[in-house]
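A.B. asks: got a predicted model here, sequence first, then my questions.
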Amino acid sequence: MSEVHAVILAGGSGSRLWPLSRQHLPKQFLALDGKATLLQTTINRLSPTIAAKNVLIVTQESHAKGEAYHALLPYRALYEPIGRNTAPAIALAAAYLMAEGDDPVMVVLPADHIIKDEVQFREHLDIAIRAAESGKLVTFGIQPTRPDTGFGYIKAHPGENGQIHEVERFTEKPDLATAEMFLKEGDYYWNSGMFVWRASVILAEIQRYLPEVHGIVQSILTESRAGKTFQQAVEDHFATMPSISIDYGVLEKSDRVSLIPCDIGWNDVGSWQAVHEISPKDNNGNALQGNVIAVGCKNSLIRAEKRLVAAIGVEDLCVIETADAVLISKSDRTQDVRKVVDALHAKGATEHICHTKVNRPWGSYTVLEEDPEGFKLKRIEVAPGARLSLQSHRQRSEHWVVVSGTATVTNGDEVITVHKNQSTYIPIGAKHRLENRGNEPLHIVEIQVGDYLGEDDIQRYEDNYGR
């Protein structure tokens, strides 16, 4: 068998699961069941077919250097400076793998799907890998269970061996009447977005159907061979990529595409209604998560992240509570959550961008209070051995009070130690750094005062994490 590598596409925004999913921490990096993240679950189900050392994650640079830093740390990764849909991401990954001197089979998977029957999935995966070794572009087609208008469809008929079907055509998301016709006619499958192929074969098809994408990838390869790292060359050229999906750009036109029909308990977790469908339920059909009291409720998803949520007599609702936002929606309207996110963006709000608690490579900060009169109150946690960047701010000063642990503080030319129940002051414009040289977490309370308190008022001079 050929060398097999997994390419996990983890660059999505996950806006349909707001308010839990945010722009800086989208759903692939969330643990919807309170255990492993969707990304980690995707990687885990590949074992033993594909080892962790053969996993390559393609994600946005902002995720890798921000809230998802620790989730991505154990794996190889390529960082997109800007999102450009699936075709450029896949082309980049294929070129990167071939630049290592091999022509592996690539198993391309979204990072944020759920598969209940993992044994059956791996059996289908073995079949797909063998087909890909012979030059086929293989996709997994999901047996439809209802006339769903939220998925693209693929029509395919059985091939010679019965396990591999030959694709006739791809269809974009249909209206309800068309979806009902597809189910009645048969031989239509939901497009799962999961693919298997050789790196060289998909690159050849990209060259044929998307020559602009292929040309940019070749420029990246040329620069990486001339002395730059592959990632540095990506940063120089990736923004010029067109934004196009692999389905629309290549697969709908190629004559190499085959399909494996699957009934594997697949769910793309594309809405809160979908989360309700896959969640454990009580005798009344309720999925209750967190500190929830439900009295006389039926067929509802109620999730509490921060506070107690009590519901009485509600039916067919999704109620999602976070520290700074609450979503209440009829279950069959949760696809419209995107409209809420669009409205937040239009009004210049931040509740769709980040949570009140924000993870950083060095630890985390939590916004406790922000006042329009010009102050912000934060709780900051710095992990043992970690330190923030050497930085300054143009429009705010900062007051730090240590509540546990011991802080090493750089303030201008001075380096001081600040113990529990002691404080220090950072003037506007002063170069400063916070560091935890101890073995226990460092907790401080920070009070910011200034005319502008945005997170983008920062100039970094040194940073351990390449930001």
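C.D. replies: Arrived safely.
A.B. asks: contacts, neighbours, all on C-alpha from now
C.D. replies: Fine.
A.B. asks: now stretch 320-339: buried residues?
C.D. replies: 320-322, 327, 329, 331, 334-335, 337-338 (16 or more other CA atoms under 10 Å).
A.B. asks: now those residues in TSV, with distance to residue 238?
C.D. replies: Conversion of the buried residues of stretch 320-339 to TSV gives the following (distance: CA to CA, whole Å):
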residue	distance to residue 238
320	37
321	37
322	35
327	36
329	38
331	39
334	34
335	31
337	30
338	27
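A.B. asks: which ones among those map onto strands?
C.D. replies: 320-321, 327, 329 (DSSP state E).
A.B. asks: list the contacts of residue 231.
C.D. replies: Residues near residue 231 by CA atoms under 8 Å, 6 or more residues apart in numbering: 78-79.
A.B. asks: could the ones in strands among the buried residues of stretch 320-339 go into JSON lines alongside distance to residue 77?
C.D. replies: Formatted as JSON lines, those follow (distance: CA to CA, whole Å):
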{"residue": "320", "distance to residue 77": "32"}
{"residue": "321", "distance to residue 77": "32"}
{"residue": "327", "distance to residue 77": "33"}
{"residue": "329", "distance to residue 77": "36"}
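A.B. asks: this is the comparison structure:
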Amino acid sequence: AGEGTLIEQTVKRLQKVPETKEIFLISNSRFRERLDSMFPGIFKILEPIGKNTAPACAVANEYTLRKYGEIILGIFPSDHFIREDEIFIEAVEEAKGLAQKGYIVTIGMKPTRPETGYGYIERGEKIGKRSYKAIKFHEKPDRETAEKYISSGNFYWNAGMFVWRTDVFDESVKKFMPEFYKVLKESKFPEELDKIYKEAPEISVDYAVMEKADNIAVVEGEFFWEDLGSFPSLFKVLNTDEKGNLILGGAVVSECRNSLFIQRGPVIAAYGLSDIIVISTDDVVLVIPMSEAQNIKKLRAILKEKGLEKLL
């Protein structure tokens, strides 16, 4: 699918963006050793506990604001597969221009199928070559609603890529997350990261800021994109067998169709399955219908209640 891991591809891609002063990573502390070995010269914000994307974005913005003052900051997930880096960079450059004017910008992807696993962004007035004011962020729809979104031609997939000016986003955190904003401003960084995350709300940046702010813009990403945080999307970039199965590892599979098998632990032996995801690791075996893949977060919540959240 490309040279290196997805996170390595992401870093290399961002190194091509003009006038980039620094690339840093924000991830979970359990990946410390792996990230240090992969990126020895890159600063890392290592979260003691995951609290979704709003605290991560706010902490990343606070780090950047303290170090550089008023500057453009981009947020890019590391599990996205992107082709056509030049077109990606063009979109980022347009987003930077809008961010400089005071917009909080998201790069949206034109939907190619009625996907129910992504949120959608509704576009309004055109304000640039490939950019629009964003009217509304819509939660993950059912299939019928997703089909309506596509036929209207006014919706993009919410790809979780954002560009903003640090002082503008800082004001949004102050306005929409006032209690957490106070904690951020009163804490030493990064020495008091544990304290910051202890007080952080568990909420996505979409819910916390994007759905409430009135200065949101969307730039259409015209490059090839897949979010490989979604298991079914692996089928878009990796080769399947003659029956449509994607087999990673040494799984023993017979008479199965359109299924995903990832073996990183005990041997998977499967017969007669259709449209199923089976993943084995040293600690856990996951089995879920392909159609329910987006509900893994619900399963994670159940495991968390039982004190087993580290398994997924």
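C.D. replies: That came through fine. Treat the numbers as computed from the prediction; the structure is a model and nothing was measured.
A.B. asks: still on that earlier bit, nearest to residue 461 of structure 1, of the ones in strands among the buried residues of stretch 320-339 of structure 1?
C.D. replies: residue 321 (38.3 Å; CA to CA).
A.B. asks: for residue 341 of structure 1, see how far away that closest one is.
C.D. replies: 15 Å (CA to CA, to the nearest Å).
A.B. asks: and residue 128 of structure 2, what's its match in structure 1?
C.D. replies: Aligned counterpart of residue 128 of structure 2 in structure 1: residue 161 (TM-score structural alignment).
A.B. asks: secondary structure class for its match?
C.D. replies: coil (DSSP: H, G, I helix; E, B strand; the rest coil).
A.B. asks: and it, how many neighbours?
C.D. replies: 7 (other CA atoms under 10 Å).
A.B. asks: kindly report the same for residue 263 of structure 2.
C.D. replies: So residue 263 of structure 2, with other CA under 10 Å, has 20 neighbours.
A.B. asks: and if you look at residue 245 of structure 1?
C.D. replies: Applying other CA under 10 Å, we find 16 residues neighbouring residue 245 of structure 1.
A.B. asks: contact partners for it?
C.D. replies: 85-87.
A.B. asks: most neighbours among those, please name it.
C.D. replies: That'd be residue 87 among the contacts of residue 245 of structure 1, by other CA under 10 Å, with 24 neighbours.
A.B. asks: surely residue 66 of structure 1 is in contact with residue 359?
C.D. replies: Yes - contact criterion CA atoms under 8 Å: residue 66 of structure 1 and residue 359 qualify, at 7.0 Å.
A.B. asks: which element is residue 3 of structure 2 on?
C.D. replies: Of the helices and strands defined by DSSP states H and E, none includes residue 3 of structure 2.
A.B. asks: pretty sure it sits against residue 9.
C.D. replies: Yes - using CA under 8 Å, residue 3 of structure 2 is in contact with residue 9, at 7.0 Å.
A.B. asks: more neighbours, those two?
C.D. replies: residue 9 (18 against 7).
A.B. asks: and that one, what pairs with it in structure 1?
C.D. replies: In structure 1, residue 9 of structure 2 lands on residue 41 (TM-score structural alignment).
A.B. asks: so its match, which state does it fall into?
C.D. replies: With three-state DSSP as the criterion, residue 41 of structure 1 reads helix.
A.B. asks: distance-wise, check it relative to residue 33 of structure 1.
C.D. replies: For residue 41 of structure 1, the distance to residue 33 of structure 1 - CA to CA - is 11 Å.
A.B. asks: looking at the ones in strands among the buried residues of stretch 320-339 of structure 1, spot the one nearest residue 108 of structure 1.
C.D. replies: residue 320 (31.3 Å).
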